[in-house]
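1. Attaching a predicted model along with its sequence, questions to come.
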Amino acid sequence: MTEPGATEEEQRPRRELRATALRALRATPGFLGRWLLRIVLPLAGAAAVLHAFPYHATVQDVPFEVEGSLFSRPGLNADTTLGSWEFPHLTGLPVGVTITPQDVDLLKLTKAAGSDRAAFVQALQADFTDLVPKIALWLAAEVLIGVLLGLAVAAAVNMSIRYLRGAPKRAHELRIRVIQLGSALGVVVLVGVFGWATYNPNWVQQSRLTGTLAAAQLFPGQLSQYYEQNNKAFDVLGSVLGIQAALQQQIDAEAPSTALRIMFISDMHLAANYPLVQVYARSYDVDLIVNTGDESLFGTGIELTPGYLDAMRAVAAETPMLWLAGNHDSPAVEQTMRTIPGVTVLGSKTQNADGYDVRAGYVDAFGLTIAGLPDPRVYGGPGAYGADDSKVTDPLERDAVDAALADVVGDPEASASSSSSSAPPDGTADSPSDLFFDIFAAHEPVQADELRDQLPDRIRQTNVGHVHKQNDPGDLQSDGRIDLVEGSTGAGGLNDIVRGDTRPPIAFSIESVAPDCQFTRVVRFAIASSTPTSASAAEATTPQAFGDDVTASTIYFTPQDIDDNRTCSADLGISAEHPL
């Protein structure tokens, strides 16, 4: 295309520019394809070599196989026939190491571990630690060999394509390949430096147990009977679990002592799971249960059957419970909960002409100030109060939080000047605007977000449910603040039937509190199983009743900013509920 009035000399640069752009455009797919091969094939080669040639070692007469991986299982993982022990946060790289015992003589292991388990575990740790440099060198060499093989294949593919197309041989082909090899090796070195820079020295503080190893954490008192009935191998099981427990004790030894334990449950939805809660509370000496609501399905008090309430009474008779109303709980459900001995209802939900009003409340529990705010919605309620669209319900939730905290927020400038202080050790305060909350429970995550916005630096931990899924370990703590989203302890109610959702696991957590009131760690359980149909504790207190597909994740917290003179103890008791 020529421009009117332009000379040939003036048009030539424009034509050359257009021609160059067209050549670059045509060459782009080939360029991208070549570099895709140079990236994908080396990674695939490294992954293949790591998988094909694991490191073999014998530690305390136990043969191990150590296999590296890319992308599939990051972190450090120990696999056994009884489950896995996983430490996912080793570095920022998607690189993993899996240790698997091979052809273990279980009777020999049982004898070795049974005679002096502590000494056996110490020797096992020491011998394996001595092998770590050799294992690391082996895996690094495998990665390098895999990358080189991948580059060689990429070069061969590229040269073959050029040959089939009849392209002329490039000058300085060898120099080009050497430059590419050097670039690849440089990338490998940079990746190694990134892995070193992102190494997490506290990787041992986040772990995850699966299978029988996790089930042992859940039902320590019942496993003997269970496995004697199933495979007569309890001695062997006990030895393997004992080894894992001894290693876990060494990790726990660095943590502060525990003054009390708090169990978090949510979204029971009439499931017959209170016997499970009772077994768990007994097994772990739980001192307090915090329940963030959705007890019913359709919001009516008549749904809480005598058998269901009996199971709840059995739990609350042994372990006190703090409860607040969820979006499936009407004022009638709340009133029923107030009649159960051992249950303290936080806040209140009352009906008005347009919908529902909610009030927040708090208690002094074992040295902690724990507050709760119900959900303003009710299943089948009018307008926004019965809606499911978050665009409609989120503003309603936030407005309810703002109204409930009107007397607590106080003067923003005054609040900011004293935001780092906490309430006195006994939980008292001169006025609501002086209160510092160790735990502020609500039902929905949007409520927790608004609580954080309204009370910056005055809430140490929020606790919610509603979404039927536990939040990720990486989202639990940020800048010392803890936000716990609990899954459905009732396994989701009727969502799998009504909405076609996949049935979530039965989920609950236990948090350890130190004598100085620091929250030190949380263990989170998830049981992928069907719910028992009976609310009878006699029929639902064994692992068989709930299945043994259990995951137990342990996360340690960094210290939070609280007063130095705090004291927490199960002997301090629980006060009556105070309105906010």
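-> Structure received.
2. hey, let's count contacts and neighbours off CA atoms from now on
-> Will do.
3. Can I take it that V363 is in a strand?
-> Yes. Assessed with DSSP: H, G, I helix; E, B strand; the rest coil, V363 lies in a strand.
4. Quick check: it touching E577?
-> Yes. Using CA atoms under 8 Å, V363 and E577 qualify as a contacting pair, with a distance of 5.0 Å.
5. and the residue nearest to I527 when sequence neighbours are not counted, how many residues sit next to it?
-> Computed as CA to CA, 6 or more residues apart in numbering, the closest residue to I527 that is not its neighbour in sequence is V550, at 4.5 Å. Residue neighbour count, defined by other CA atoms under 10 Å, stands at 26 for V550.
6. Would you confirm that V550 contacts P543?
-> No. Assessed by CA under 8 Å, V550 is found out of contact with P543, at 9.9 Å.
7. list the residues that contact both of these two?
-> Listed contacts common to V550 and P543 are A215; contacts here mean CA atoms under 8 Å, 6 or more residues apart in numbering.
8. Please, where are all the helices along the stretch 301-450 of the chain?
-> 306-318, 331-338, 390-404, 406-409, 412-417, 445-454 (DSSP state H, counting those that start in this stretch).
9. just how off-centre is the second one within its chain?
-> Spelled out, that is helix 331-338. 32 Å (CA atoms, centre = their mean, to the nearest Å).
10. How about residues contacting it?
-> So helix 331-338 is contacted by 295-296, 299-301, 304, 324-325, 343-345, 348-351 (CA under 8 Å, 6+ apart).
11. Buried ones from the residues you listed, can you make that a ChimeraX selection?
-> Buried residues among these (16 or more other CA atoms under 10 Å), as a ChimeraX selection:
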select :295,296,299,300,301,304,324,325,343,344,345,348,349
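12. Between which two of the contacts of helix 331-338 is the distance greatest?
-> V343 and Q351 (22.0 Å; CA to CA).
13. that older thread, higher neighbour count, V363 and E577?
-> Between V363 and E577, V363 has the larger neighbour count (other CA under 10 Å), namely 23 against 20.
14. residues touching that one, list them.
-> Taking CA under 8 Å, 6+ apart, one finds L346, T369, I370, A371, I574, S575, A576, E577, H578 in contact with V363.
15. Just the closest of the contacts of helix 331-338 to L451, please.
-> L324 (15.6 Å).
16. Quick check: the gap between N202 and A406.
-> 41 Å (CA to CA, to the nearest Å).
17. adding another structure so you can compare the two:
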Amino acid sequence: MRWVLRIALPLLGAAAALQAFPYHATVQGIPFEVQGSLFSRPVLSADTTLGSWEFPDFVGLPFGVHISPEDVDVLQITRAAEGNLPAFVERLQADFAAQVPRIATWLLAEFLIGLAVGLAVAAAINMSVRYLRGRPRRPSELRYRARQLGAAGLALAAVTVYGVVSYNPDWVRESRLTGSLAAAQLFPDQLSQYYTQRSKALDVLGSIVGIQAELQSQVEDDQTPQPALQIMYISDMHLAANYPLVAQYAATYDVDLIINTGDEGAFGPAFELTPGYLDALRAVTAETPMLWVAGNHDSPETEQVMRSIPGVTVLGSKTATSDGFDVSAGLVDAFGLTIAGLPDPRVYGGPGEYGADAPSVVEPLQRRAVQEALEVADPTAVAATTDDPATTATAPPADGSPVADGSQPPPEASSTATRTDEAIDTTPIDVFALHEPVAAEEVREVLENDVRLTVSGHTHQQSSSDELQDGDGAITLVEGSTGAGGLDNIVRGQDRPPISFSIGFVSEACQFTRIMRFQITPQDTAVLTDPATAADVQAPEAFGDDVTASTVFFRPQQIDPDRTCDVDLGISDERPWPTTD
């Protein structure tokens, strides 16, 4: 208990000091409060009544710094920001940067004072306990306490070193917006109209959105070149009436291409796709071309319906067999990018393993489907038959567990399978679209360094930002459900996930420069799409955390320096994955 007090009380003292004594600054006439936090909120953030702007990868320590305006004179902001917003933002940045050393000194001092007070209280409690127990005072009490203080100093030094080492100089490359600040990212024109139609106070709040937007644009200018293409990633529509939303998002960001990783339906049959649903889809693809791969809720008949939609290019194919489904991969050249796709081999309610949900059955099926579609040999088969490297081994079941129809599962495909030199074109794939993340993982294993970005869906949950790009530069994107789960969520009895989608930016040199990822609480999307509702009912604060917008800047990848991406290059016809024929 004494050791718990020795550790806990100094930390509590430091946290309390940071909370109790914020730094107060005035920047360009705007008063700000700068507050530190320990453990409770370890990010760098700017908070306003319109939402929050966070930078989560500042440092590895559980320490945060939060900036928020206080007692704002809105008329003063209006006078300062009117006319030349970029110049006002530059002055704001310069004034705040000049105060950063004082702010840092203040936060460090109150942290150390809180730590020292906590240590003193812990020492006092320990000595009081010894006194109450009737123990004699140690002859070397001061030396003992000095050693404890020295140990605390060494621990503090170690933590400080860790903080310095873990400091991320590229912290500005990832940020997250919430509330109306995020909503303004979705529909900047509509939100601007909203603010200008309301009172002067709300017009000033609109200028705060403008300040954030100007700061964000400066970050983008510093981090990335001008984009040549915008790609929208959607998935798992599940018959939801969200294509009008997709159309608005695409128009807002001048999207050049939509990549849809499947699950258009709920149970699989083509008659699920009603005329109204297909009309909404046609309205999207009339303006923006779409690449589509079938998911596990899409039957071969659904795939044929999608092929009939003008503007939709189906990648790969799914065909019924006597005992399940066969899938093949396809390729297109789109605006200078080589994009491949492979459907999910399952169909909801299908026979045996082709309708299974258990990971022990699904994962081997997905891996085997990827290897067969890309004509990859099982390494054990290569070792057994060196004269025929394309032969596939028939190993016994991996775990012996039965599949849905009572039969034994197929042999588990090795995740370390290698491709045959003859089977696969060596042209690097810029984007490989699949439905299942485990299939995307297998594609990376199979094609090694020949895939720059994989995109999948299925899980109804976006992958976290720190999982997007690995140390080698490869990008792995898992998109959430743009249809917010649809009937699939009702069947599973789960809460509806947020409506999720992403907008990726590609430079003229074909580099993936950054991605913006959006999540919207489903029941509140009318606020964003109905101008009457937005203008007459909702206040800016009402968006709360219903909208989240995250921006992640990618590190450059190693690609041919002579490559060019441009919308004028167009989209080719789909062609099958290269074979040994």
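-> Noted; the coordinates are in hand. In this text the structure is predicted, and so the values were computed from the model without any measurement.
18. Quick TM-score on the pair, please.
-> The TM-score (TM-score structural alignment, normalised by the length of the first structure) is 0.87; 530 aligned residues with a CA RMSD of 2.5 Å.
19. Mark which of the contacts of V363 of the first structure are buried, thanks.
-> By 16+ other CA under 10 Å, the contacts of V363 of the first structure give L346, T369, I370, A371, I574, E577 as buried.
20. The last one maps to what in the second structure?
-> Meaning E577 of the first structure. Using TM-score structural alignment, the partner of E577 of the first structure in the second structure is E574.
21. neighbours around A387 of the first structure, how many?
-> 16.
22. Now check it against the second structure: what is it aligned to?
-> Match for A387 of the first structure (TM-score structural alignment): A356.
23. Confirm for me that that match is in contact with V362.
-> Yes. Between A356 of the second structure and V362 there is a contact at 6.4 Å, judged by CA under 8 Å.
24. The alignment partner in the second structure of G326 of the first structure - how many residues pack around it?
-> In the second structure, the residue paired with G326 of the first structure is G295, using TM-score structural alignment. Neighbour count for G295 of the second structure, taken as other CA under 10 Å: 31.
25. Distance-wise, check G295 of the second structure relative to I499 of the second structure.
-> 18 Å.
26. next one: P576 of the second structure
-> 33 Å.
27. who has more neighbours, those two?
-> With neighbours defined as other CA under 10 Å, P576 of the second structure and I499 compare such that I499 has more, 27 against 15.
28. Could you tell me where stretch 508-523 of the second structure falls in the first structure?
-> Under TM-score structural alignment, the match for stretch 508-523 of the second structure is residues 515-530.
29. What residues of that stretch count as buried?
-> Quick answer for stretch 515-530 of the first structure (16+ other CA under 10 Å): 515-529.
30. Which ones among those residues map onto strands?
-> F519, T520, R521, V522, V523, R524, F525, A526, I527 (DSSP state E).
31. Can you give me the distance of the fifth one to Y280 of the first structure?
-> It refers to V523 of the first structure. 12 Å.
32. now the fourth one
-> Distance from V522 of the first structure to Y280 of the first structure, counting by CA to CA: 14 Å.
33. that older thread, got the contact list for the match of G326 of the first structure?
-> T261, G262, D263, E264, P343, D344, P345, R346, V347, H435, E436, H458.
34. before we move on, what SS does the counterpart of the last one in the first structure have?
-> Pairing criterion TM-score structural alignment: the partner of H458 of the second structure within the first structure is identified as H466. When the structure is split into helix, strand and coil by three-state DSSP, H466 of the first structure lands in coil.
35. can you pull out the strands in the stretch 151-300 of the second structure?
-> Along the stretch 151-300 of the second structure, the segments classed as strands by DSSP state E, counting those that start in this stretch run 174-178, 227-234, 257-260, 290-292.
36. would you turn those strands into TSV with distance to Q28 of the second structure?
-> Listed next are these as TSV, based on distance: least, CA to CA, whole Å:
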stretch	distance to Q28 of the second structure
strand 174-178	24
strand 227-234	33
strand 257-260	42
strand 290-292	47
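37. These: which one's closest to G483 of the second structure?
-> Comparing the strands of the stretch 151-300 of the second structure by CA to CA, strand 227-234 comes nearest, at 8.9 Å.
38. Please identify every residue contacting each of V363 and E577 of the first structure.
-> Joint contacts of V363 of the first structure and E577 (CA under 8 Å, 6+ apart) are L346.
39. before we move on, back to that, kindly indicate which of the contacts of helix 331-338 of the first structure lies nearest T91 of the first structure.
-> Of the contacts of helix 331-338 of the first structure, the one sitting nearest to T91 of the first structure (CA to CA) turns out to be L324, at 39.7 Å.
40. how near is the closest one to P341 of the first structure?
-> Taking CA to CA, one finds L324 of the first structure at 15 Å from P341 of the first structure.
41. how many other residues sit next to A152 of the first structure?
-> The burial count for A152 of the first structure: 18, using other CA under 10 Å.
42. can you pull the contacts of the closest residue to S257 of the first structure other than its chain neighbours?
-> Leaving out its chain neighbours, the residue that sits closest to S257 of the first structure by CA to CA, 6+ apart is A514, at 5.7 Å. The contact partners of A514 of the first structure, by CA under 8 Å, 6+ apart, come to P256, S257, T258, A259, L260, T520, C568.
43. neighbouring contacts of stretch 382-389 of the first structure?
-> Contacts for stretch 382-389 of the first structure (CA under 8 Å, 6+ apart): D354, G355, Y356, P376, R377, V378, Y379, G380, G381, V392, T393, L396.
44. First-to-last residue distance for it?
-> Using CA to CA, first and last residues of stretch 382-389 of the first structure are 14 Å apart.
45. buried stuff in it?
-> Neighbour count says stretch 382-389 of the first structure has A384, Y385, G386, A387 buried, by 16+ other CA under 10 Å.
46. any idea how far G206 of the second structure is from the residue mapped onto T81 of the first structure from the second structure?
-> Using TM-score structural alignment, the equivalent of T81 of the first structure in the second structure is T49. As defined by CA to CA, T49 of the second structure lies at a distance of 11 Å from G206 of the second structure.
47. for stretch 525-536 of the first structure, the distance to its chain's centre please.
-> 21 Å.
48. Over in the second structure, tell me which residue corresponds to V121 of the first structure.
-> V121 of the first structure maps onto V89 in the second structure, by TM-score structural alignment.
49. Does its match lie in a helix or a strand, and which?
-> helix 85-132 (DSSP states H and E).
50. who's in contact with the match of V121 of the first structure?
-> If you count contacts by CA under 8 Å, 6+ apart, then V89 of the second structure has I211, E214, L215 around it.
51. wait, the first one sits on L85?
-> Yes. A contact is recorded between I211 of the second structure and L85 when judged using CA under 8 Å, the distance being 7.1 Å.
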